[in-house]
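[1] What follows is a predicted structure for the sequence shown.
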Amino acid sequence: MDNSHVSTLQLKHAGIERQIHEELGRPIPDAATIQALKKKKLKIKEEMARY
């Protein structure tokens, strides 16, 4: 796999991290949304680890 794919995964990972922080900053964070975002983030992290 090439570096551009890994870079894309890193950008997605950072974007999800930002979404999680935004959700946590809300007056009433949605736990289900946060959980879903964390699952997506973990899948991306696992894919990056394979490369």
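    Received, thanks.
[2] From here on, just use CA atoms for contacts and neighbour counts.
    Will do.
[3] What segments of the chain are strands?
    In the chain, no segments count as strands under DSSP state E.
[4] Contact partners for Lys45?
    Leu9, His13 (C-alpha atoms under 8 Å, 6 or more residues apart in numbering).
[5] what's the distance between it and His5?
    Using C-alpha to C-alpha, to the nearest Å, we find Lys45 at a distance of 13 Å from His5.
[6] then this one, side by side with the first:
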Amino acid sequence: MDEAEIRARIELLKRDHRDLDTAIEALRTLPTVDMIQLQRFKKRKLRLRDEITMLEDMLIPDIIA
């Protein structure tokens, strides 16, 4: 995966992460909250954040100390 592909993937994941934020907030405003669905969204959001962090780390060059 080259740098451009990594950056494109990061942008896609960040958009999905924002969409999940919106979905979570919408779910919380419902009169009866589906806690299982809420937990699934939160776990997916955490997985996205982990993948974003991993990809961002790939963009940082290794520095030999």
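    Yep, that arrived. Bear in mind the structure is a predicted one, so any value in this text is a computation, not a measurement.
[7] Now the TM-score, please.
    The TM-score (TM-score structural alignment, normalised by the length of the first structure) is 0.93; 51 aligned residues with a C-alpha RMSD of 0.9 Å.
[8] what do we get in the first structure for Ala23 of the second structure?
    In the first structure, Ala23 of the second structure lines up with Gln19, judged by TM-score structural alignment.
[9] so how many other residues sit close to the residue nearest to its match when sequence neighbours are not counted?
    Nearest non-adjacent residue to Gln19 of the first structure, counting by C-alpha to C-alpha, 6 or more residues apart in numbering: Leu37, 7.7 Å away. Other residues near Leu37 of the first structure number 18, with proximity taken as other C-alpha atoms under 10 Å.
[10] Then Glu22 of the first structure?
    Using other C-alpha under 10 Å, Glu22 of the first structure has 12 neighbouring residues.
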